[in-house]
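*Asks:* Quick check, what structure comes out for this input:
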Amino acid sequence: MKKVEMFFSPLIWFTYATIPPVCAFFGWLVCMAFPFAFFTSILAIVFGTIQLWKAITSCSISNLTNPPSNEMSEYSNFKSTNEALKIIFSQASDDEITKYEKQLDTVKNLDPVLIITPNQTWINQRGLPAYNAVMDAFATNGLQNRRRDKNSRSIFHFTDNEELYTIRDNIRNLIPNAFFIPPSLQAQNPNAQLHPVGTAWILTKVGVRKSDFGNDGSFFLSH
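*Replies:* Reported below is the predicted structural model:
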C-alpha cells in the first residue's frame, strides 16, 4: 500500500503543481478573447445596421424616382407636376418652378389646388396693391391667423372642391371688381368690369409626381 502511495505521490504533486498554471493560462486566454469577441460583435452589429439603413434608403429613393409599374401605367396619361407648372407659369424661371413644386409636395393626392396667374391688363387698371389684396383674400378667407398659399399669392391649397368654390363666391361678393362679365354681355355693359384679375387653374396631384390640371375659364365670371 505504501508503495502505491509512493508511486502516486509524485503524480499527485505534479497535478497539483500544474493545474493552477494551466487554469491561469486558460483564464488569461478567456480574458483576452472576451474583449476581442465583444468588440467584434459590436462592429458586426454596427456594420449590419449601416447596411440595413442603406438598403432601406435605397429602396425608398427607388420607389420615389421609379414608381411601381402599375402606378406608372395608371397615371401614364397625366403630365408630371413639373411639366404642369411650366405650362401654367409659362414665364417662370426654373428656380421659380422648383419653388412652386416644393410647395405642392405637402399637398395630398386629389386635394384641389387653385393656381392664379396675374392678368397684367387688370393690374394696369387697378394697381399691384389691389391685385395683392385679392390674392390675400383668397389666401385667408375662412381661416384664422393662417394662410393657404404659404405666402406665394399664387398657389392656394383647399381641402375639397366645396371649400374652393365657397371661397371663390365669398371673394366675388367681397371684391366684385376682381371678376368680369362674359364677353357675350360686354357690348351691352361697356362700363362693367371687362377683365378678370387673373387666370384660374385647378390642379390635383395624382400618383407620386403626376398632376391633373386645367384652366377654369368661368372661375372669374361675375355671374
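*Asks:* hey, let's count contacts and neighbours off CA atoms from now on
*Replies:* Noted.
*Asks:* Name the single longest strand found in the protein.
*Replies:* In terms of residue count, the longest strand belonging to the chain (DSSP state E) is strand 198-206.
*Asks:* One more, please, to line up against the first structure:
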Amino acid sequence: MWKVITPHSEMSEYSDCLSTREALQTIFSKASNEQISKYERQLANIKILDPVLIIVPNQNWINLHGLPTYYTVMDSFATNGLRNECRDENSRVIFYFATNTELYVTRDSIENLFPNAFMVAPSLQASVSNPRVYLIGEA
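*Replies:* I've put the predicted structure just below:
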C-alpha cells in the first residue's frame, strides 16, 4: 500500500499518512537516526506534490558494478541538466526536481548514459543476451 509523505504541519489534514520521519524510517530501514535526520532536513522545505525521487541503493547492483560506479550514477542524477547546481544536497539518495518533466528528462538521460543502472524487464530477459537483471536501486 502506498503512503503519502506529509510534513508534520499538515498532518491534521492527512491523518492516515505517515510523517516524513516515519516514511524515511520505512524506506531506509537500515539507516541510522543521524542519516534519517539528514534526509528529514533535506525534505523539510519541499511542498506537497513537488517531484522528489528517492532511490534506495541495491547492494547486489553495487557488488556487481562497484561503489565508485554507483557514486558516479547517483552524482549524475544530482547534476544532470544543471549548471553548478545539485538537486540532492549530497545525499545521493533523495533528489528534488523543479517539475515532473525535469524528473523524466533526467531519468531518460541517465538511462542513456548509464544503461546498466536500469534492468531489462523480466518478461524480456529471456530474449536478450546478457540481460541487465539488477536495478541500481528501488525508487
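*Asks:* TM-score of the superposition?
*Replies:* Overall, the chain-to-chain superposition scores 0.89 on the TM-score scale (TM-score structural alignment, normalised by the length of the second structure); 133 aligned residues with a Cα RMSD of 1.7 Å.
*Asks:* Kindly spell out which helices and strands sit in contact with the longest strand of the first structure.
*Replies:* strand 112-118, strand 210-215 (3 or more Cα pairs under 8 Å, 6 or more residues apart in numbering; DSSP states H and E).
*Asks:* looking at those strands, which is closest to T81 of the first structure?
*Replies:* Among those, strand 210-215 comes nearest to T81 of the first structure, with 5.1 Å by Cα to Cα.
*Asks:* So which bit of the second structure is that closest one matched to?
*Replies:* Alignment note (TM-score structural alignment): strand 210-215 of the first structure is unmatched in the second structure.
*Asks:* now for that strand, which elements pack on it?
*Replies:* If contacts are counted by 3+ Cα pairs under 8 Å, 6+ apart, strand 210-215 of the first structure sits against strand 79-80, helix 81-88, strand 198-206.
*Asks:* Report the angle between it and strand 112-118.
*Replies:* 50 degrees (axes from the mean of the first three to the mean of the last three Cα atoms, to 10 degrees).
*Asks:* any idea of the angle strand 210-215 of the first structure forms with strand 198-206?
*Replies:* Using the same axes, to 10 degrees: strand 210-215 of the first structure against strand 198-206 is 160 degrees.
*Asks:* Please tell me how far strand 210-215 of the first structure is from the chain's geometric centre.
*Replies:* With Cα atoms, centre = their mean, to the nearest Å as the basis, strand 210-215 of the first structure stands 18 Å off its chain's centre.
*Asks:* how about the helices and strands packed on strand 198-206 of the first structure in a markdown table, adding distance to H157 of the first structure and mean neighbour count?
*Replies:* Formatted as a markdown table, these follow (distance: least, Cα to Cα, whole Å; neighbours: other Cα atoms under 10 Å):
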| stretch | distance to H157 of the first structure | mean neighbour count |
| --- | --- | --- |
| strand 112-118 | 5 | 21 |
| strand 210-215 | 14 | 18 |
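*Asks:* Just tell me what Q59 of the second structure corresponds to in the first structure.
*Replies:* Counting by TM-score structural alignment, Q59 of the second structure lines up with Q120 in the first structure.
*Asks:* Can you get me a residue count around its match?
*Replies:* Number of residues near Q120 of the first structure (other Cα atoms under 10 Å) recorded here: 16.
*Asks:* Same check on F26 of the first structure?
*Replies:* Counted with other Cα under 10 Å, F26 of the first structure comes out at 12.
*Asks:* how about it, what's its match in the second structure?
*Replies:* Using TM-score structural alignment as the criterion, F26 of the first structure maps onto no position in the second structure.
*Asks:* repeat for P176 of the first structure
*Replies:* In the second structure, P176 of the first structure lands on P115 (TM-score structural alignment).
*Asks:* With the first structure overlaid, how far apart is whichever strand or helix holds R107 of the second structure on average?
*Replies:* According to DSSP states H and E, R107 of the second structure maps onto helix 100-113. Mean deviation of helix 100-113 of the second structure relative to the first structure after superposition (mean Cα distance after the TM-score superposition for the first structure): 0.9 Å.
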